[in-house]
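Q: Here is my input; please provide its structure:
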Amino acid sequence: SRDFFLMPSLAQEFEQLVSSLQPPPSCLISDEVCGTLAKSARLLGIPRYILVPESASAFAATLLAPSLARDSKLPLQVARNETVDIPFIGMTVVAREYLSPYLDTFPWRADYFLEGAIEAQASDGILVNTYRELEPSILSGMVRDTCLNPHRAPVFAVGPLIPEPSSTVGSHRQEEEAEIMEFLDAQAPSSVVFVSFGTLIQRNEKDAREILSGLEQSGHPFIWKFSGDGDYVPTGAEKSGLILRNWAPQLRILSHPSTGSFLTHCGWNSCLESSSLGVPILGFPAFMDQPINCKLLVELRKAGVKLATLESFQIAEAIKEVMESEEIRRNAQKLKL
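A: Purely as a prediction, here's the structure:
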């Protein structure tokens, strides 16, 4: 967000505001990106904790940036396919794809984010939106690894930071939600596929047709929260599923006993919601932390499968695998809170 880059110019006003508070604050909790606030916390004489909204596994890649800088590997070259190994989880990522803030196309931005990573390592504590059953290795490793955490800042798993599934919606959505719950109530336990690719990713007509065909070939009822990049809207699935435009009560759907799997882009909130509710995933990640999140659930926790493409036959086969695999369902249940 561009707002991050305004923080240095607002530091003095922020410090004056905090100094005027009564009683004075006992600590400062801020996003891990904004190193400017670390300087303000030191000036004000209060501890600074960082709140990490992403997975510990993805954040570990960010904490590698200072070591890359010491090895003169920053800013990253757009034209090169350098890789970064994330310790404790056996994962290798293409640096320019995941660590995009550090690309040489915007050196000033790389410097800004590097300062944030350095200050994150020097914080008084790291609060991560995850839970130990989901990421035990990286949470333990992050405490003792001198490359990721040279100052031994304590690491706290404070997640999942998600609302209760029973949270009510506004009155303008109640009728729509009632229709969805009625559909779920009429299905067999663990039989429904829920499909959502988040709020940022929009599917084109070709992908949408393949997804619809794959869902129908699977033979399972489904609920699809559809967001498209044009005028096309999937139709003709009234007998086998619900297609919703742009909104769905995701937590209520995932927590319903009829829901058996979740086709997702693997955004971290979606991963937390599905794992904490014991729902296996079908992962189709796109960018940033999503491939790391998908690998965490599919390869490390073995609580789902990853889709290589959105071709209909692959979708149908993946749905059948997840729905019929006792091992996958058992592993997903182990993550349930």
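Q: From here on, just use CA atoms for contacts and neighbour counts.
A: Will do.
Q: all strands of the stretch 51-200 of the chain, in order?
A: Listed in chain order, the strands of the stretch 51-200 of the chain (DSSP state E, counting those that start in this stretch) span 83-86, 91-94, 125-128, 155-157, 192-196.
Q: can you tell which of the ones you listed is closest to residue 58?
A: Residue 58 lies closest, by CA to CA, to one member of the strands of the stretch 51-200 of the chain: strand 83-86, at 8.6 Å.
Q: distance between that closest one and the chain's centre?
A: Centroid separation for strand 83-86 versus its chain: 19 Å, with CA atoms, centre = their mean, to the nearest Å.
Q: Give me the residues contacting that strand.
A: Residues from elsewhere that reach strand 83-86 (CA atoms under 8 Å, 6 or more residues apart in numbering): 57, 60, 61, 91, 92, 93, 94, 95.
Q: tell me which residues in that strand are buried?
A: Neighbour counts over strand 83-86 (16 or more other CA atoms under 10 Å) mark 84, 86 as buried.
Q: Tell me the secondary structure at residue 50.
A: strand (DSSP: H, G, I helix; E, B strand; the rest coil).
Q: Please verify my assumption that it contacts residue 119.
A: No. Assessed by CA atoms under 8 Å, residue 50 is found out of contact with residue 119, at 9.4 Å.
Q: one step back: out of the strands of the stretch 51-200 of the chain, which one sits most buried?
A: With neighbours taken as mean count of other CA atoms under 10 Å, the strands of the stretch 51-200 of the chain reach their highest mean count in strand 192-196, at a mean of 24.
Q: what packs against that one?
A: strand 222-226, strand 259-264 (3 or more CA pairs under 8 Å, 6 or more residues apart in numbering; DSSP states H and E).
Q: Next, the structure of the following sequence, for comparison with the previous one:
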Amino acid sequence: MSSNSSLHIVIFPFMSKGHTIPMLHLTRLLLLRRGITITIVTTQANSPFIRQSLYDTQPPVNVIELAFPANIPQLPPGVESTDRLPSMSLFVPLANATKLMQPDFERVLKSLSASGGISFIISDGFFGWTQQSAEKFGIPRLVFSGMNNYTMTICGVLAGDRSHLRLGPDEPFTVPGFPWVNLTMNDFDPTFNDPELKGPHMEFIMEVATATSKSQGIVVNSFYELEPTYLDYWNREFVPKAWCVGPLCLAEPPKVDRDQKPEWIKWLDQKSAEGRSVLYVAFGSQAEISPEQLREMADGLEQSEVCFLWVVRSKVEGLEERVKERGLVVREWVDQVEILRHESVNGFMSHCGWNSAMESICASVPILAWPMMAEQPFNARMVAEELGVGLRIVASNGSVRGFVSSEIVEKMVRELMEGEEGKKARRKVKDIGKAARKAMEGGSSWRTLDQLIDETCRKKDP
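A: Sure, this is the predicted structure:
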């Protein structure tokens, strides 16, 4: 640990639950070190969630609110987070709008620097502009990454070797330096397959990548033992240094006994009492699923005859009546970690966002990976092919993108919950779950966080 008697860290999460929640877990981990003060910067609409999540921390966390820019073309009034966007096609306008907060953010840095100093900043990778602010005040900036080392490294390699762009969308190819990794063009978000590297989305990505390369390091929600080959490669071939300090969900405090449990926990308790195994189904708050695909999902779950708890925003006509006691459909926000830790839950059909994958691994629950967007196809390959902690759903035409029939859903659900491949994944995820907990309980991730603090503070005060 640093010899500094008191450290002050500024944390700035991106306005999306999938980015904010792990940074709040990181906040809890940092507060376990003595002499650390934390200030979180956020917008007014996102502040209540952060304050509620950290109400019990000691010492208390200081939360500073910035006004989100008004009258942004394309953005509906009052939208300050991805959860509220009518479509993820508006992500880039939302992210770019945050640049207008830079003067207010710099006033906060100036004030905090004058009243005792800032040791370093941890800001989300999407806030590339905060690197300029950090440089202006001579404060080290660390980037919080929502990706794992596997995805970071493979994308880093293929950004330099773009020979795969001449292939068809589903034609397999291997990654230079990683001959066991097989991909297709459809594993990438379409933006990355543009040979011209043009357009607002690509410009935003390039800005973020440039700012990240100038930062002091990347904080990664993973642990060394999970992906040593990729972390070592990244730290040998790319900059800045990546630091694995996760799985951060293990910093979530256990739920205290409540007089009034949510209905979905009562339902899981009932399934547990009946000795029945439950498949948890959730695709995050940002997946955009067509009505036709939702119907196929519903039909496949119904035909599988497996018990399931499905968190979905859209109404699935008639499903609850047809599955009666065997299935529960929930449309409100749920505590995913609490669900995955429930003894009745023995499988997770997931979009394979990295937080969800980590939470499932830590709960020793195997994953049925059904990626929807962004880097999720990479996570799905990692889960199924690299780690063996889950199975993978592919489209009816064999592509990693496209329409999935109810027959495929039924077959894969049964295989995960009852088949031999599912049993193998269940054994593997238990072993990796144990390694994850060991990494956080005084192991590699715990030590890495101490080293990160020391090294970053030394760069500020040579």
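Q: how about the contacts of strand 83-86 of structure 1 in a markdown table, adding distance to residue 318 of structure 1?
A: Output for these, formatted as a markdown table (distance: CA to CA, whole Å):
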| residue | distance to residue 318 of structure 1 |
| --- | --- |
| 57 | 25 |
| 60 | 30 |
| 61 | 29 |
| 91 | 23 |
| 92 | 24 |
| 93 | 24 |
| 94 | 26 |
| 95 | 29 |
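Q: continuing past the lengthiest strand in structure 2, what's the next helix or strand?
A: Using DSSP state E, we find that the single longest strand of structure 2 is strand 36-43. The element immediately downstream of strand 36-43 of structure 2 (helix or strand, assigned by DSSP states H and E) is helix 47-53.
Q: What span of structure 1 is that next one aligned with?
A: Under the alignment (TM-score structural alignment), helix 47-53 of structure 2 falls on nothing in structure 1.
Q: Check what contacts that helix and list those residues.
A: For helix 47-53 of structure 2, using CA under 8 Å, 6+ apart, the contacting residues are 24, 63, 65.
Q: swap in stretch 210-226 of structure 1?
A: Taking contacts as CA under 8 Å, 6+ apart, the residues outside stretch 210-226 of structure 1 that touch it are 187, 191-197, 203, 233-234, 237, 240-248, 310-317, 319-320.
Q: can you rerun that using 7 Å?
A: Contacts with stretch 210-226 of structure 1, where a contact means CA atoms under 7 Å, 6 or more residues apart in numbering, come from 191-196, 240-248, 310-313, 315-316, 319-320.
Q: cool, and stretch 251-266 of structure 1?
A: Stretch 251-266 of structure 1 is contacted from outside by 165-166, 184, 187-198, 273-274, 277, 279-286, 290, 293-294, 323, using CA under 7 Å, 6+ apart.
Q: Out of those residues, which sit inside helices?
A: In helices, defined here by DSSP state H, the members of the contacts of stretch 251-266 of structure 1 are 184, 273, 274, 290, 293, 294, 323.
Q: any idea which of those has the most stuff around it?
A: Neighbour count (other CA atoms under 10 Å) singles out residue 294 as the most crowded of these, with 27 neighbours.
Q: residue in structure 2 matching that one?
A: With TM-score structural alignment as the criterion, residue 294 of structure 1 matches residue 380.
Q: Grab the nearest non-local neighbour of its match.
A: residue 369 (5.4 Å; CA to CA, 6 or more residues apart in numbering).
Q: cool, residue 83 of structure 1 as well?
A: Leaving aside its sequence neighbours, residue 83 of structure 1 sits nearest to residue 94 (CA to CA, 6+ apart; 4.4 Å).
Q: same question, residue 272 of structure 1
A: Per CA to CA, 6+ apart, closest to residue 272 of structure 1 is residue 160, 6.2 Å.
Q: Can you find the partner of the one you found in structure 2?
A: So, by TM-score structural alignment, residue 160 of structure 1 is matched to residue 247.
Q: from memory residue 129 of structure 2 sits against residue 99, does it?
A: Yes. Between residue 129 of structure 2 and residue 99 there is a contact under CA atoms under 7 Å: 6.5 Å.
Q: which neighbours do those two share?
A: Counting by CA under 7 Å, 6+ apart, nothing touches both residue 129 of structure 2 and residue 99.
Q: quick one: the most centrally placed residue in structure 2 and residue 145 of structure 2, what's the gap?
A: Centroid-nearest residue in structure 2: residue 355, 3.4 Å away (criterion: CA atoms, centre = their mean). Note on residue 355 of structure 2: its distance to residue 145 of structure 2, by CA to CA, to the nearest Å, is 11 Å.
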